[in-house]
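Peer 1: for reference, the sequence and a predicted model appear below.
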Amino acid sequence: MIQTAKLQPGDCGALILSPSRELCSQIVTVIKPFAEKLNLTVETVTGGQKVDKNIKMFKNKNINILVATPGRLFQIIQHEKTLIARKMKSVQLLVIDEADRFNEIQFEDQYVLYFHFYSKIFVFSMREILSCIPKQRRTGLFSATQVKEEDDLMVFGLRNAKQVKVSQERNSAAPSTLKNYFVECPADEKTSVCLEFIRQRTDKKILIFFPSCNSVIYFQKIFERCLGKRPLFAVHGKCSNPHRASQIKAFSENTNGVMISTDVMARGIDISDIDWVIQFDLPKHSSWFVHRAGRTARCGREGNALILIATEQLAYVNFLDNHEKVKLEAVKVPTNTSRKAEELRQKMIKIQCSDRAILEAGTRAFVSHIESYAKHDCHLICSLDDLNVVGLANSYALLRLPKMRELSQRKDLDQFDRSDIETSEIKYANPKLEANRGTAMKEKHEKKVETLAAKEKKRKEKEARKLKRMGGRFRNGSGGGGRKEEEKRALKRKSEEEDDAKNDLRLLKNIKRGKLSKKEIKDVL
C-alpha cells in the first residue's frame, strides 16, 4: 500500500501506535529488515527523551513508517500540530496495537472507577492524533482480546469494520499449548507458596506479575535474600528506560531466571522461552489474565500459567471460565506448609529490621496492593470487604497495619498480631538517609499536625453552619414539624438503602452463577 501511494520525500505512509516503549522497540526491530529491502525509512517516537529532540527528528528526517506511543505523539502534536499534519497527510495505513487498552481506559474514564490524569490524556490524545491523518485510510486494530462493541470501534473512525479472528478452539481464548492452573491457599501463605513453587523449578524461566510498582520494588528486595543465587530481574513503571531495557534483555538471554514485573511486561513482549507465568493476585481487568498468560506458550511452544487464589477468591475461577473462556485446573504446592509460611514471615521481618528502606517499601507495597484490589473489575464477586486483609498483611510480613481510607470500616483488623519491635529504632542501611531521618520525621510530623488542624477547623465550620440552619428553623416556629419531616426522610433513605442492598445481593448471585454477560455487568455498573 505504501509503495502504491508513491510517497513524496518527507511523507509518512504508515502510522503504528503501541501502548509501551518496549513494544514500539520490538515492532521497529521486526519491521526494519523488510523496510530496508523496500527502501523505506522507519522511525520511532516514545517517552524517555526530550520532546524537542523528537520534533527535530520530524523536521530533519524522512519518515515513511512511524512507530509511536500515543502519549508522546500527542505531546509533539501539542507543540507542532501543523508540522505533524503536513507529515501525515499521505498516511495510507493506521495500525493500533493492543486496541482493547484504549477501550478499557475509556470505560474507566466514563464511569470514574479508576480515574487518573493519564487516562484522560490517553483518550484525548487519540482524538488529536486521528485529526492529523486522512479519513480515507486503512485502519487495523490488533489485540489478543479484541474490542467487542461497535460503539468502541467508532472511536477509531472505522466504517464497515470487518473482524478477523484467529483461534484454535471456538470456546477458548488460550492456545492449545498453554496450560492454565490455579493454586488455592490462605492469604497469609501467598508469598510462601510463590517461593516454594519457584524453588521446585530450578531449571525453568519464570515471570511473576505483581499488582503495583511498589510491590515489585519490595519483593525484589525480599526475593534477592530468599532465592539465593537464582538470577533475579525486575521491571516496573518507575524504572528508567535504559534499566528496563537492560533487565528485559538480560532476562531473555537467561535460561532459568526469575523476572518480577507489573503489567509493563503483560502485553506483546516476545520472549519465546518463558516456561511459567505466575500471577500473585487478580489482574485489574479479567481480560488482562489472557495477556499476562500469553507471555508463555508462544510460537507453538508449550507453556504454563499459574494464578495464586486466596480461599475467599475462588469465585474468580468460574468468572474467568464464563467471561474470558479460560479454564483453570487446580494444582497444589506440596512443599508449602503453614510452618514454612510462618518461618518465611519471620525471615522477612528480620530483613525489614536490617534496613528501614525495606520496612517502608513493604508498607507502601501493601497500601498499593489494597488500592489496586479495590479497583479490579471483578469487585462484585471478589470484593475488598471479603478479602482477608490481615492474612495479606502477614503475607507482606508487616510489623504494623497502615491506616487507610479503604480499611477504615473494617471490623476484623484487631485480629492482626502487631509486632513488639519498636519500628522507630530501625535504621536505614544507607548512612545518608539515616543522617537525614530526624529532619524528615520532624517535617512529616509538622505536616501531619497542620493537616489535622485544617480538617478539624473545616469540621467545626461545617457543624456551625448546620446549627445555624437548624436554629433558623426553630425560630420560624417549625421546629417540631421540621424534626418529623427529617425523621420521615431518614426512614425513606434507610428503606431505599435496604432495597439497594437486596438488589446488589441478587445481582451478585447472578454473576457468580454466570447468568450475566460482561456487557450486562458493565451496564449495571
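Peer 2: Nice, I can see it.

Peer 1: drop to CA atoms for contacts and neighbour counts, all remaining ones
Peer 2: Noted.

Peer 1: so where do the strands sit in the stretch 1-150 of the chain?
Peer 2: 14-17, 42-45, 65-68, 93-97, 138-142 (DSSP state E, counting those that start in this stretch).

Peer 1: kindly reformat those strands as TSV containing distance to residue 488.
Peer 2: Output for the strands of the stretch 1-150 of the chain, formatted as TSV (distance: least, CA to CA, whole Å):
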stretch	distance to residue 488
strand 14-17	57
strand 42-45	62
strand 65-68	60
strand 93-97	56
strand 138-142	55
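
Peer 1: any idea which of those strands is most buried?
Peer 2: With neighbours defined as mean count of other CA atoms under 10 Å, the strands of the stretch 1-150 of the chain peak in mean count at strand 65-68, which reaches a mean of 24.

Peer 1: ok, which stretches of the stretch 301-450 of the chain are strands?
Peer 2: 303-310, 329-330.

Peer 1: can I get the ones you listed in a markdown table with mean neighbour count and distance to residue 360?
Peer 2: Formatted as a markdown table, these follow (neighbours: other CA atoms under 10 Å; distance: least, CA to CA, whole Å):
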| stretch | mean neighbour count | distance to residue 360 |
| --- | --- | --- |
| strand 303-310 | 23 | 25 |
| strand 329-330 | 12 | 35 |
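
Peer 1: of those, which is nearest residue 377?
Peer 2: strand 303-310 (16.0 Å; CA to CA).

Peer 1: who are the packing partners of that closest one?
Peer 2: strand 178-185, helix 190-199, strand 276-279 (3 or more CA pairs under 8 Å, 6 or more residues apart in numbering; DSSP states H and E).

Peer 1: one more to weigh against that first structure:
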Amino acid sequence: MRRPKPRQSLTRKKRRLQEAEEIELLDSWIEAMKPASGTNPLAVTPPPPSAPAGRLPGAGGGFSPYAGCKLFSQLPISRRTKDGLARKYTEMSEIQRASLPHSLCGRDILGAAKTGSGKTLAFIIPVIEKLYKARWGPEDGVGSIIISPTKELAGQLFEELKTVGKYHTLSAGLLVGGRKDVDAEKQRVNTLNILVCTPGRLLQHMDETPNFDCSQLQVLVLDEADRILDHGFREQVDAIISQIPRVRQTLLFSATQTKSVKDLARVSLKDPEYISVHAESVTATPERLKQLAMIVPLEQKLNMLWSFIRRHLKSKILVFLSSCKQVKFVYEAFKKLRPGIPLKCLHGRMKHDVRMAIYLEFCQSTSVLFSTDVASRGLDFPAVDWVVQVDCPEDIPTYIHRVGRTARFTSDGRSVLFLTPSEKEMLKKLQSAEPKIPILSREPRKEKLEQISARLSSLLVQYPEMQQLAKRAFVTYLKSVHLQKDKEVFDVTKLPLEEFAASLGLAITPKIRFINQKKKGQKVLVEAVHEQEDGIDDSYKVANRKPQSSVKLNEEPEEDDILLPKKTIIDEEGNRDAEPGTRVLKKKKLKINVHRPVGTRLKYDEEGNIMPPLAAAIAGPESGNAVLRTDKGDRHPSLRL
C-alpha cells in the first residue's frame, strides 16, 4: 500500500501551481494592455473604482486597462504585493500612476517629482514584481540593487520594502557604512535577492567579498539620482556600473530630473521613459507649503532661533545648519539653556545605529531636531510643522529638498529661511526660479527677540568643553561659507566675524588662516582647504593644531593647521626680536663619567667636545678653551690621572 504524501508537500505543490498560473495571467495582462512608449498614463481617463480588474468576463477574454488607474488593486501585480500594500496604501499618487504602467512593462524610467510625492513605492513595486515573476530564489543570488546616497534614507527604504514585500519569499538586506558586522554581511550577501545599500558599502563588498556575484542582476535603482550622479559619488558609481551587467532594467528617481547625456550614458539607460509629473506645475515646492524668508544679521541668528523655538513649544521643528560642529554646539548650548521642548541632533559623524534611533524618536514625538543636510534628502519625517533653515542653502535644489521634509503628501507645512544681509541675492534667485518658489519676505520683530549671548558666555565659562565646541562651530561655519561656489551669495569677507564670535559666547575672536587674499588692504582670516567628501554629509573636519616649535621660520604653516600660531619676528640679520613662550632651547647633555676621579680638570676643543687627557697635555695651554680658565695667571695645566 502506498504511503500518502505529507499534507505539507501537497500544499507547497499547490501553491507553486497557483503562483505559476498567476504569473502567466499577469504577463498576459501586462503585454495585452501595456501603454505605448512615450505616452502619459495621467492623460488616460481612469476607470471607476468598481470596474473589474484583470481578465474580463465574456467570450472575448480580454483584460482591463491599467494605464491611468488610481487604485493599486487595479494594477497587474501579484496578490502578495496587493496584500502588503493594503496595510497602508489603497490609492496611488501621481508619480506612481505615471511610472508604474511603464516600469511594470520592463522599461527604463527617469522620474522626477516633488518631495513627499511617493517616489519610493514607484520603484519598490516593480522590483518585487520583476523578481517574483522570474521565480527568484536564494540560489539565484542578487537580483536587484537599490542605491541610496545616505544611510538614513537606505534604512527608510528597507523598512518600506519589508512592508510591501511582507508576504513574498524574497530575501533582502541593508548594506550601509558605519556598521561593524561586515564579516557577517560577507557570509550572507550572496544569498540575498534585493540589496538596499549606499554606494561605498556596496563597492566595498564588490572589492572584498569572495565570489560576490551580480552577473544575474535584473533591476538597478538609483534613489535621489541627482545626488548619486554628482561629483561626490562619481568614482564609486562608475566602479559599480562597471561590475554589473548592461542588460537590465534601470530606474532613476529624484526630486529634480537630469537629462544629461553623460549621466544617462554612465548608467546605461536605454530609451527611458521621461516622467516628470510636476513639470508643468506652477510651483517647484509642495502646494500646501507656506514659505517665509527673513533677513537676520549673522550675530542675531541664535537669538532668532531661540526666540522662534520658545514661541513654538508645541510644534515639531526641523532645524538645518551647515556643519556637524554647529549642530553639536547649538544642541548642547540650547539643551543647557532648557527651552521647554525636547531637543535632538542628527549629523553625519554619528554612528548609523544612533542616527536611526534619533530619527525614529523624532518621528514619534514633538521635539526639535538640529541637523545637517544629511536629513534633507528622502527622509520621511511625519507631521513636521516647521522647517527652519538657519544657514543659507548652497543652491535652489538644496532648498527644495530641505523644505520638502514638511508638507508631505496631503499634509500642511511651513518653512522659514534665515538670510544674512550679504545673502539677499539668494532670495532673488528663489523668487525668480522656474518653476516658481512662492517664498515671501518678512521683517523679524526685533522687540520679540530674546538675547542669549550673555547666557552663552556664562555657559562657556562654566563648561570649558563648550568653549572648544563654540570655536569649532565658528571655524566650520566660515569654512562652509568660503567653500561655496556661488560667490554672489556667499562672501566670507562681508561677514562680521567679531560680532559673530561674540554671539556664540566667545570673548576672543578665533584667528583662522586664509589664503593670501586681502580685504581692503587687510588679510582675510579664513583659509580655503579642500572639502572633505564622505558622500553622506556636508560636514567639515577641523585639523589638530600643531605645536609652535614645529612651525618652520619664513615658511607658511601647512593647510590643515586651522588656528594661527603666534608668529616669530625675525630681523634681517637673523636675530630674534621675540621668542615664543613655549620655545625649548636644545643643549647637548653632559654625560657624567663615574670612573673619573673628583676634581679632574677637563679641557674642551673648539667644537666643545671633551679632549682626552693625553691630547690635552700635548696640545698645551694655548690650545684649550679659554672660557674655562679660572684666571689669566693659571698657565700650568695640572692633570690628575
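Peer 2: It's in. Note that the structure is predicted; figures quoted are calculated from it, not measured.

Peer 1: circling back: of the helices and strands packed on strand 303-310 of structure 1, which is nearest residue 446 of structure 1?
Peer 2: Among those, helix 190-199 sits nearest to residue 446 of structure 1 (CA to CA), with 36.5 Å.

Peer 1: with structure 2 overlaid, how far apart is that closest one on average?
Peer 2: Taking mean CA distance after the TM-score superposition for structure 1, the mean distance separating helix 190-199 of structure 1 from the aligned residues in structure 2 is 1.1 Å.

Peer 1: which bit of structure 2 covers that helix?
Peer 2: Counting by TM-score structural alignment, helix 190-199 of structure 1 pairs with residues 301-310 of structure 2.

Peer 1: buried residues, that stretch. List them.
Peer 2: Within stretch 301-310 of structure 2, the residues that count as buried by 16 or more other CA atoms under 10 Å are 301-309.

Peer 1: format those as CSV; extra columns: distance to residue 523 of structure 2.
Peer 2: Listed next are the buried residues of stretch 301-310 of structure 2 as CSV, based on distance: CA to CA, whole Å:
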residue, distance to residue 523 of structure 2
301, 26
302, 27
303, 30
304, 31
305, 32
306, 33
307, 35
308, 36
309, 38
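
Peer 1: quick one: the aligned residue in structure 1 for residue 555 of structure 2 and residue 442 of structure 1, what's the gap?
Peer 2: Under the alignment (TM-score structural alignment), residue 555 of structure 2 pairs with residue 455 of structure 1. Distance from residue 455 of structure 1 to residue 442 of structure 1, counting by CA to CA, to the nearest Å: 20 Å.

Peer 1: next: residue 452 of structure 1.
Peer 2: 15 Å.

Peer 1: before we move on, what about residue 237 of structure 1?
Peer 2: Relative to residue 442 of structure 1, and taking CA to CA, residue 237 of structure 1 is found at 30 Å.

Peer 1: do the same with residue 496 of structure 1
Peer 2: Shown here: residue 496 of structure 1 relative to residue 442 of structure 1, a distance of 48 Å by CA to CA.

Peer 1: now residue 164 of structure 1
Peer 2: Using CA to CA, residue 164 of structure 1 is found at 61 Å from residue 442 of structure 1.

Peer 1: these two: which has the busier surroundings?
Peer 2: residue 442 (11 against 8; other CA atoms under 10 Å).

Peer 1: and the more buried one, what does it touch?
Peer 2: Counting by CA atoms under 8 Å, 6 or more residues apart in numbering, residue 442 of structure 1 touches no other residue.

Peer 1: and the contacts of stretch 462-479 of structure 1?
Peer 2: Contacts for stretch 462-479 of structure 1 (CA under 8 Å, 6+ apart): 480, 482.

Peer 1: can you give me the buried ones in that stretch?
Peer 2: residue 473.

Peer 1: show me the helices in the stretch 101-250 of structure 2, by range?
Peer 2: 119-133, 151-164, 182-188, 199-208, 225-228, 234-241 (DSSP state H, counting those that start in this stretch).
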